[in-house]
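Q: Prediction below, plus the sequence it came from.
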Amino acid sequence: MTVINIALVGFGKIAKDQHVPSIGKSEAFHLAATVSRHGTMEGVPAHRDLASLIADQPEVTAVALCTPPQVRYALAREALEAGLDVLLEKPPGATLAEVEDLIALARDRGRVLFATWHSRFAAGVPATKAWLAEREIQRGSITWREDVRRWHPGQTWIWQAGGLGVFDPGINALSILTEILPQSAHLTGADLEFPSNQETPIAARLSFLSGGAPIEVDFDFRQEGPQTWAMNFETNDGVLTLADGGATVSAAGQSLSEGDALASEYDGIYARFARLLAGRESEVDLSPLIHVADAFMLGRRLITDPFVE
């Protein structure tokens, strides 16, 4: 097996906590460099910009972009134009149009573009999808509540336009939803709560329909104590409950999966990226981001208390 030299572009919390360990366990990849204005990793060549990486380390053939979404487009274009294959952290971009442009550029340059949705690789997602495929969903609910101070400490970009606010974790729930539903869903209404001093929402309540079945969604960035990442679906053959972000699933009283949130999700991402590279195929599913865009289009803007970290 030819080992792929990959660089991490953006070396913040998600890169250190998730990408580095999964690359380290992968037989397909070698972490050959980092690109960051701030972070470095001992024993790994570091660059302050992508141009330096491209000039100094031609052995690097792929990059994983772990920067905030607002700056990812320009970096992805630069990498694709330089002949590199590109993995995009979620969300793949700040707008739908810019990701469509990257899809076209990757196709024209013969490069692999992979837009990742890490929650789809949670242990219980395949079993959930298979179980729901054979049943009629009557209604569903999603509760995705977490503490922004715990998961995004000091990350002011998440409160700036394009940073998505509560939709940064909420899009994880939407990525699971769009993967497991037997029929597609569309948004019918939304309430978005914006702190009076921020540009993105801290909470959101969404209503969807999927094949006539209502699905109610509750996102909140203010949850202290235990975190909640759960889904429930009532069907014609019992209730399915998904917990721990998709790791733990029970259906009609029987366990389909047990595990921990985030465990092995990024291992799955890099295994999938290796397969895409071997087959020279791109994979970019925009459906979770479309739902977020729809929420901003349809949503009622409600002003709430200022957010102060």
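A: On my side now, so go ahead. Numbering: from 1, shown residues only.
Q: C-alpha only now, for contacts and for neighbours.
A: OK.
Q: Quick one: list the elements packing against the strand or helix carrying residue 179.
A: Per DSSP states H and E, residue 179 falls inside helix 167-180. On a contact count with 3 or more Cα pairs under 8 Å, 6 or more residues apart in numbering; DSSP states H and E, helix 167-180 meets helix 125-133, strand 137-145, helix 287-298.
Q: Compare the ones you listed and give me the one nearest residue 65.
A: With Cα to Cα, the closest approach to residue 65 among those belongs to helix 287-298: 17.2 Å.
Q: what angle sits between the closest one and helix 167-180?
A: Counting by axes from the mean of the first three to the mean of the last three Cα atoms, to 10 degrees, helix 287-298 points 120 degrees away from the direction of helix 167-180.
Q: after helix 287-298 comes which helix or strand?
A: Going down the chain from helix 287-298, the next helix or strand is strand 300-304, by DSSP H and E.
Q: helices or strands up against that following strand?
A: strand 185-195.
Q: Mind doing that once more with 10 Å?
A: When contacts are defined as 3 or more Cα pairs under 10 Å, 6 or more residues apart in numbering; DSSP states H and E, strand 300-304 sits against strand 185-195, strand 203-210.
Q: Report the next helix or strand after the shortest one in sequence order.
A: Using DSSP H and E, the helix or strand that directly follows strand 203-210 along the chain is strand 213-220.
Q: Hey, what's the angle from that following strand to strand 185-195? Just curious.
A: Using the same axes, to 10 degrees: strand 213-220 against strand 185-195 is 20 degrees.
Q: tell me how far the helix or strand just after strand 213-220 is from the chain's mean position?
A: Once the chain leaves strand 213-220, the next helix or strand it forms, by DSSP H and E, is strand 228-235. Centroid displacement of strand 228-235 relative to its chain, using Cα atoms, centre = their mean, to the nearest Å, is 19 Å.
Q: Show me what strand 228-235 is packed up against.
A: Secondary-structure packing of strand 228-235 (3+ Cα pairs under 10 Å, 6+ apart): helix 125-133, strand 137-145, helix 167-180, strand 213-220, strand 238-243, strand 248-251.
Q: mind giving me a markdown table with these and columns for distance to residue 18 and mean neighbour count?
A: Formatted as a markdown table, the helices and strands packed on strand 228-235 follow (distance: least, Cα to Cα, whole Å; neighbours: other Cα atoms under 10 Å):
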| stretch | distance to residue 18 | mean neighbour count |
| --- | --- | --- |
| helix 125-133 | 19 | 18 |
| strand 137-145 | 20 | 21 |
| helix 167-180 | 15 | 22 |
| strand 213-220 | 23 | 21 |
| strand 238-243 | 20 | 20 |
| strand 248-251 | 20 | 22 |
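Q: also this one, for the comparison:
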Amino acid sequence: MTIPVALVGIGKIARDQHVPAIAADPGFELVATVSRHGSVEGVPAFADLDAFLADGPQAAVSLCVPPSVRTEMALAALAAGRDVMLEKPTAATLGEVEAMVVAAEAAGATLFATWHSREAPGVAAARDWLNGRRIESAAVVWKEDVRRWHPGQAWIREPAGFGVFDPGINALSILTAILPGAHRVEAATLVFPENRQTPVAAQVSLRGPGGFPVSVDLDWLQQGPQSWDIAVETDAGRLVLSHGGARLAIDGVERVAEAEAEYPRLYRRFAELVRARESDVDASPLRIVADAFLIGRREIAAPFFD
């Protein structure tokens, strides 16, 4: 059974990842786009979601819009009985996540909150290797250049845009996948440019399940080599996930080194959920971010300009 899907928000992530993933998957057909500014050649286009829900084809909805507007769109689509797939981060607040879950249950619709970095090739293997081993500590180093990876995306630096936690939540999604359980924020320092509403750097101290320490170091102004690494010290050796989870090494010996295939895996999972009439919503990475903002110490840095 081919699942018709409408893509809402035709920006960078939609063009780079969603459109190619849908096109390559015989289980899906892109039947509509919804955007004020973008479109996909040969696909019917709608200027807003209300018009699509009223006059467009019956289709699942994949939301690629910023989190500040995503929840209202998701609630409208769910109320119309549409299955919904959400880009990360799931929403701007935990309350919004709860509202969407309730709406999906009431409508009998599928709701899939995606975390694309969990689909990186090394993540499942890392989780399997860590299972049953004693964890001594973990360290996350996630440093990249915002000007390179998010050009012109000013919404990320506004309220509900997450700032450095937009990429940082990818690391947290991996952390909570390979070391499942309650992660408790003990302290945080958030660095805000004096002219922006979201941080460009953050250091967060956590306690993982069972009490082991976790350090998180995020930077959005990294020059030179980019870093997307998670290291876990255990009683059986040191595990390192690098390149955003694409590579896995244990005690320096590489176990997994594959090209990324995250979004095709997300759409396969969405198809499984739709066919089973189930939902998959995990807010644990978002909860860590929310707690860091709640208790974090704020530092002011020099102005940021694109």
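A: Looks like it arrived, so ask away. Note that this is a predicted model, so its numbers are computed, not measured.
Q: before we move on, back to that, any chance of the helices and strands packed on strand 228-235 of the first structure in CSV, plus distance to residue 284 of the first structure?
A: Shown next, in CSV, are those (distance: least, Cα to Cα, whole Å):
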stretch, distance to residue 284 of the first structure
helix 125-133, 19
strand 137-145, 24
helix 167-180, 12
strand 213-220, 24
strand 238-243, 25
strand 248-251, 26
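Q: Give me the distance between the counterpart of residue 176 of the second structure in the first structure and residue 232 of the first structure.
A: Per TM-score structural alignment, the equivalent position to residue 176 of the second structure in the first structure is residue 178. Distance from residue 178 of the first structure to residue 232 of the first structure, counting by Cα to Cα, to the nearest Å: 15 Å.
Q: Residue 132 of the first structure too?
A: The spacing between residue 132 of the first structure and residue 232 of the first structure, counted by Cα to Cα, is 11 Å.
Q: Repeat that for residue 187 of the first structure.
A: For residue 187 of the first structure, the distance to residue 232 of the first structure - Cα to Cα - is 18 Å.
Q: just residue 110 of the first structure next, same as before
A: 41 Å.
Q: Which residue of these two possesses the greater neighbour count?
A: Neighbour totals were compared for residue 110 of the first structure and residue 232, and residue 232 leads with 20 against 16 (other Cα atoms under 10 Å).
Q: which residue packs closest to that one, ignoring adjacent ones?
A: Nearest residue to residue 232 of the first structure in three dimensions, chain neighbours excluded: residue 241, at 4.6 Å (Cα to Cα, 6 or more residues apart in numbering).
Q: same thing with residue 227 of the second structure?
A: Using Cα to Cα, 6+ apart and skipping the chain neighbours, the partner closest in space to residue 227 of the second structure is residue 143 (4.9 Å).
Q: Hmm, residue 230 and the one you found touching each other?
A: No: taking Cα atoms under 10 Å as the definition, residue 143 of the second structure is not a contact partner of residue 230, at 11.6 Å.
Q: mind listing the strands for the stretch 1-150 of the second structure?
A: Remark: strands assigned in the stretch 1-150 of the second structure by DSSP state E, counting those that start in this stretch are 3-8, 28-34, 45-46, 60-63, 84-86, 111-113, 135-143.
Q: Tell me which of the ones you listed lies nearest to residue 95 of the second structure.
A: Smallest distance to residue 95 of the second structure across the strands of the stretch 1-150 of the second structure (Cα to Cα): 14.3 Å, for strand 111-113.
Q: returning to what we had before: include distance to residue 163 of the first structure when you put the helices and strands packed on helix 167-180 of the first structure into CSV, please.
A: Output for those, formatted as CSV (distance: least, Cα to Cα, whole Å):
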stretch, distance to residue 163 of the first structure
helix 125-133, 26
strand 137-145, 17
helix 287-298, 12
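Q: Which one of those lies nearest to residue 48 of the first structure?
A: Evaluated over these, closeness to residue 48 of the first structure peaks at helix 287-298, with 29.5 Å, by Cα to Cα.
Q: In that closest one, which residues are buried?
A: Buried residues in helix 287-298 of the first structure, counting neighbours by 16 or more other Cα atoms under 10 Å, are found at 287-293, 295-296, 298.
Q: what residue of the second structure takes the place of residue 265 of the first structure?
A: The alignment partner of residue 265 of the first structure in the second structure, by TM-score structural alignment, is residue 262.
Q: how about CSV for the buried residues of helix 287-298 of the first structure, with distance to residue 125 of the first structure added?
A: Formatted as CSV, those follow (distance: Cα to Cα, whole Å):
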residue, distance to residue 125 of the first structure
287, 17
288, 15
289, 19
290, 21
291, 19
292, 21
293, 24
295, 24
296, 27
298, 28
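Q: Nearest to residue 166 of the first structure, out of the residues you listed: which one, please.
A: Proximity of the buried residues of helix 287-298 of the first structure to residue 166 of the first structure (Cα to Cα) peaks at residue 292, which lies at 10.5 Å.
Q: and the closest one, what pairs with it in the second structure?
A: Aligned counterpart of residue 292 of the first structure in the second structure: residue 289 (TM-score structural alignment).
Q: separation between that match and residue 9 of the second structure?
A: Distance of residue 289 of the second structure to residue 9 of the second structure, computed by Cα to Cα: 24 Å.
Q: and if you look at residue 93 of the second structure?
A: Going from residue 93 of the second structure to residue 9 of the second structure by Cα to Cα gives 20 Å.
Q: More neighbours: those two, which one.
A: The neighbour count for residue 93 of the second structure versus residue 9, taken as other Cα under 10 Å, is higher for residue 9 (25 against 18).
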